[in-house]
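> Here is my input, please return the structure:
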Amino acid sequence: MAVAKVFKLVKRFDGLPKEDDFNLVEEELASPKEGEVLCKTIYLTVDPYMRVYVAALPLGITMIGEVLARVTESKSPDFKEGDLVASRQGWSSAFLATSDKLEKITHLPEGVPESLALGCLGMPGRTAYFGLLDVAGPVKSGETVLVNGAAGAVGTVVGQIAKIKGCRVIGYAGSDKKVEMLKSLGFDEAFNYKTVDLDESLSKAAPKGVNIYFDNVGGEFSDTVLTKHMCLFGRVPICGCISQYNKKGNEHGLFPYSEGKMLYGSILGKQLKVQGFIVTTFNDKKKEANEQLAEWLKEGKLKYKETVTEGFENTPKAFIGLLTGENFGKAVVKV
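Presented below is the predicted three-dimensional model:
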């Protein structure tokens, strides 16, 4: 009988999550029955959305999230021992699942880290792909694309796809080292939002305005961009609002913008398209995105950045570090 280590959510987040909001337990797993698969987790992902989604879930649940795992025993005709699979099983070192809860991973190019199936060749990569090309599309060569949270799992891919499409790309991140990383990925301009004036720096970097603003941050940053720097008919895909997630008294983290007085007037006057989106809306095109992202990676047009935390027991630390901006690119935990 297999034993799984599992992190349970035992407290509601009050501001920034804390390690004692989680409890590490062991659970015995039965042998798989017909149609079931037993898997051992290799990597798991920590993502900003987790901070928001668990607010509506009961305490005592296994902390949510996607994992990359290897099949160790199968009673399903769709999977065999050794298959690489992704599943939304949460923070667990092993798990038993029905075959419909598993996605077989077959699109990874030879020689790349398997963890990329949780990063640029997984959900974050698809978020960048669909948010830029479907929600903000059609993307035209020569347009100016602005990305905040640009050094994260989604932002790094957004900027690179925009460059592939011939755009001028401006990124904002939270440290000088992250700015250097963005420039190494091909961003035309990159700034540390903590040390520059947003209005002034963006006026110089995009004097004719921004065509596409890929928003991962929300808050005052977005007020400034939407009220002062968008072009006529600009597009604003809203992917996240991480600046609001950990605020006291805002346990749901669902306030993407502050009270910019001219916000709606700017949207109307500039005839902006402002659209929130969730990547799962595009699940019917998942294969298309996976294959195109993998092809760009093989061609050298798409580079990956990862922050890997070693040890399942350090998953809460990795999650908290993500929310305080410690990660460069995708944050994953190697189990």
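> contacts, neighbours, all on C-alpha from now
Fine.
> neighbours around the spatially closest residue to residue 279 that is not a sequence neighbour, how many?
Counting by C-alpha to C-alpha, 6 or more residues apart in numbering, residue 279 lies nearest to residue 127, which is 5.2 Å off, once chain neighbours are set aside. Residues lying near residue 127 (other C-alpha atoms under 10 Å) number 24.
> Counting by contacts, list what the helix or strand encompassing residue 127 packs against.
Secondary structure assignment for residue 127, by DSSP states H and E: helix 123-130. Secondary-structure packing of helix 123-130 (3 or more C-alpha pairs under 8 Å, 6 or more residues apart in numbering; DSSP states H and E): helix 153-164, helix 286-298.
> tell me the angle the first one makes with helix 123-130.
Calculated by axes from the mean of the first three to the mean of the last three C-alpha atoms, to 10 degrees, helix 153-164 forms an angle of 40 degrees with helix 123-130.
> Equivalent analysis for the longest one, please.
Taking the same axes, to 10 degrees, helix 286-298 and helix 123-130 form an angle of 100 degrees between their directions.
> can you pull the buried residues of the following helix or strand past helix 286-298?
Beyond helix 286-298 on the C-terminal side, the first helix or strand identified by DSSP H and E is strand 306-310. Neighbour counts using 16 or more other C-alpha atoms under 10 Å place 306, 307, 308, 309 of strand 306-310 among the buried residues.
> Which single one of the residues you listed is nearest to residue 93?
In terms of C-alpha to C-alpha, no member of these lies closer to residue 93 than residue 309, at 14.4 Å.
> Contact partners for that closest one?
Residues in contact with residue 309, defined by C-alpha atoms under 8 Å, 6 or more residues apart in numbering, are 315, 318, 331, 332, 333, 334.
> Next, the first one: secondary structure please.
Assigned with DSSP: H, G, I helix; E, B strand; the rest coil, residue 315 falls in the helix class.
> Can you tell me how far residue 22 is from residue 66?
17 Å (C-alpha to C-alpha, to the nearest Å).
> quick revisit: can you list the buried residues of strand 306-310 in JSON lines and add distance to residue 208?
Shown next, in JSON lines, are the buried residues of strand 306-310 (distance: C-alpha to C-alpha, whole Å):
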{"residue": "306", "distance to residue 208": "34"}
{"residue": "307", "distance to residue 208": "35"}
{"residue": "308", "distance to residue 208": "39"}
{"residue": "309", "distance to residue 208": "42"}
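> Before we compare anything, build this one as well:
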Amino acid sequence: MAAALPRTFRRILCEKFSPDFRQATRIVDTPMVNPGAKELLIKNRYLGINASDINFTAGRYFNGDEQPPFGVGFEAIGEIVALGNECQRHFKVGNHVAYMQNGSFAEYMVVPAREAFPIPSCNPEYIPFMVSGLTASISLDQLGDLKSGETVLVTAAAGGTGQFAVQLAKAAGCHVIGTCSSSEKAEFLRNIGCDRPVNYKTENLDQVLKKEYPKGIDVVYESIGAEMFNICLENLAIKGRLIVIGYISGYQTAKGVSKSRNLIIPPRLLSKSSSLRGFLLFHYVKHYGKHFQKLANMYHRAELKSSVDLGQQVHYKGLDSIAEAIDYMYSGKNKGKIIVELPKQTSML
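Now for the predicted structure:
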């Protein structure tokens, strides 16, 4: 028998556009909702934190047709607590699911059944398979053209998405270089199979690449931008591919981009027959199911590690801790995917 649902639940709304998450958002009480015929009502247990959360609150993904207030957060896993009558063939109350839906920073969420991924349990290690894992898996598959024996560079390699890019490139038979910012992260990278961790706080990445990889890098998985992007571009191999999945160095600025000295992209690309390829996950919706299942299967066969970070000094728990978790991500101290736990029990008010 399904547990009784509270009359209201809490969620986070963006009330004004700003890259400052605290200034942009507040937690509100919302009347409980009922799922439609083809929908699931999910009680969230774990929420994923993403660098692009503040791009969303800044309004950078809208074309002027969306105004606050609106829900924030991109992904969660949880338990089905109610469902529409057309979903009962494939789901039942008590099943666990993962999903990606705008507004997921909430205690409860109504999700179209077709967009939910069944999972065997609410293990938080399933959270990284979504935004982070799908970004790595789909972009490398669709844009990377990986070939066994090639050299791959992953920036921010110890982060939520970088950890998957490293492991998937290794699984494809590539030699993998990963950038990071501490000796602890370098050890983390070695443990997931990275051939050459580079701590850019103690080593000069440009010098390392030119000395140790004089023929250049075949594929770059780039998420930082600014000077890191410049170094990656300058060290591409002939016919190299530079995949841009983000530019986190600029997200906290007013305009959302960081200054770059690079005004010579065309001749750089032309001189090596190399290419620059942008990737935004939400343009590849039709690939979600296939790649989520691929990651889950690899994980279940112990061929893929999924590392999560619930915080170093404190355990991020509850909606009130999300802003702090975002700050932690931008401090650059996390290893793996930052997640926030929600309590099992909810007030019945």
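> TM-score for this pair?
The TM-score (TM-score structural alignment, normalised by the length of the first structure) is 0.88; 321 aligned residues with a C-alpha RMSD of 2.2 Å.
> Quick check: chain neighbours aside, which residue is closest to the residue sitting nearest the centre point of the second structure?
Nearest residue to the geometric centre of the second structure (C-alpha atoms, centre = their mean): residue 132, 3.0 Å. Ranked by C-alpha to C-alpha, 6+ apart and with sequence neighbours excluded, the top spatial neighbour of residue 132 of the second structure is residue 161, at 4.2 Å.
> Quick check, that neighbour in contact with residue 335.
No: Residue 161 of the second structure is beyond contact range of residue 335, at 10.6 Å (criterion: C-alpha atoms under 8 Å).
> thinking again about what came up before, tell me how far whatever residue of the first structure lines up with the residue nearest to residue 132 of the second structure lies from residue 104 of the first structure.
For residue 161 of the second structure, the aligned position in the first structure is occupied by residue 154, per TM-score structural alignment. Distance of residue 154 of the first structure to residue 104 of the first structure, computed by C-alpha to C-alpha: 22 Å.
> okay, these two: which has more neighbours?
Shown here are residue 154 of the first structure and residue 104; by other C-alpha under 10 Å, residue 154 has more neighbours (27 against 17).
> quick one: contacts for that one?
By C-alpha under 8 Å, 6+ apart, residue 154 of the first structure lies in contact with 120, 124, 125, 127, 128, 329, 330.
> do the same with residue 40 of the first structure
Contact analysis of residue 40 of the first structure by C-alpha under 8 Å, 6+ apart lists 69, 70, 71, 72, 93, 94, 95.
> Would you write a PyMOL line that selects the buried entries of those?
Entered in PyMOL, the line below selects the buried ones among the contacts of residue 40 of the first structure, by 16+ other C-alpha under 10 Å:
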select buried, resi 69+70+71+93+94+95
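> Quick check: strands, which of the contacts of residue 40 of the first structure are part of them?
Taking DSSP state E, the ones among the contacts of residue 40 of the first structure that sit in strands are 69, 70, 71, 72, 94, 95.
> For the closest residue to the third one other than its chain neighbours, which three-state class applies?
Distances taken as C-alpha to C-alpha, 6+ apart place residue 39 nearest to residue 71 of the first structure, at 4.4 Å, with adjacent residues excluded. Look at residue 39 of the first structure: counting by three-state DSSP, its state is strand.
> Now do stretch 174-183 of the first structure: which range of the second structure does it align onto?
Stretch 174-183 of the first structure corresponds to residues 181-190 in the second structure, going by TM-score structural alignment.
> could the contacts of residue 154 of the first structure go into TSV alongside distance to residue 214 of the first structure?
TSV is the format used below for the contacts of residue 154 of the first structure (distance: C-alpha to C-alpha, whole Å):
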residue	distance to residue 214 of the first structure
120	17
124	14
125	14
127	11
128	9
329	16
330	17
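> farthest-separated two in the residues you listed?
Spatial extent of the contacts of residue 154 of the first structure (C-alpha to C-alpha) is set by the pair 127 and 329 at 13.8 Å.
> Tell me which stretches of the second structure form helices.
With DSSP state H, the ranges of helices along the second structure come out as 21-24, 53-57, 131-139, 162-171, 183-191, 205-212, 226-234, 265-272, 288-300, 322-331.
> what's the average distance of the longest one to the first structure?
Between helix 288-300 of the second structure and its aligned partner residues in the first structure, the average distance after superposition works out to 2.0 Å, using mean C-alpha distance after the TM-score superposition for the first structure.
> Could you do the second one as well?
For helix 53-57 of the second structure, the mean distance to aligned residues of the first structure following superposition is 2.2 Å (mean C-alpha distance after the TM-score superposition for the first structure).
> Onto which residues of the first structure does that helix map?
The aligned range for helix 53-57 of the second structure is 50-54, by TM-score structural alignment.
> If you count neighbours, what's buried in the matching stretch?
Within stretch 50-54 of the first structure, the residues that qualify as buried are 51, 52, 54, counting by 16+ other C-alpha under 10 Å.
> Ok, stretch 270-288 of the second structure next?
Neighbour-count burial for stretch 270-288 of the second structure [16+ other C-alpha under 10 Å]: 274, 275, 279, 281, 288.
> Per the alignment, residue 127 of the second structure pairs with which residue of the first structure?
By TM-score structural alignment, residue 127 of the second structure lines up with residue 118.
> I figured residue 12 of the second structure was touching residue 24, is that so?
No: in this structure residue 12 of the second structure lies outside contact range of residue 24 using C-alpha under 8 Å: 10.0 Å.
> The two: who's more crowded?
Neighbour totals were compared for residue 12 of the second structure and residue 24, and residue 12 leads with 24 against 18 (other C-alpha under 10 Å).
> contacting residues around the more buried one?
Residue 12 of the second structure touches 25, 26, 27, 28, 71, 72, 103, 105, 106, 319, counting by C-alpha under 8 Å, 6+ apart.
> Mind picking the one among those residues that's closest to residue 49 of the second structure?
The shortest gap between residue 49 of the second structure and any of the contacts of residue 12 of the second structure belongs to residue 105, at 9.5 Å (C-alpha to C-alpha).
> what sits against the closest residue to residue 48 of the second structure other than its chain neighbours?
In this structure, residue 48 of the second structure finds its nearest non-sequential neighbour in residue 339, 4.7 Å apart by C-alpha to C-alpha, 6+ apart. Residues near residue 339 of the second structure by C-alpha under 8 Å, 6+ apart: 46, 47, 48, 49, 124, 127, 308, 309, 310, 316, 325.
> hang on, the earlier thing: what's the most buried one of the helices and strands packed on helix 123-130 of the first structure?
Comparing those by mean neighbour count (mean count of other C-alpha atoms under 10 Å), helix 153-164 ranks first with a mean of 26.
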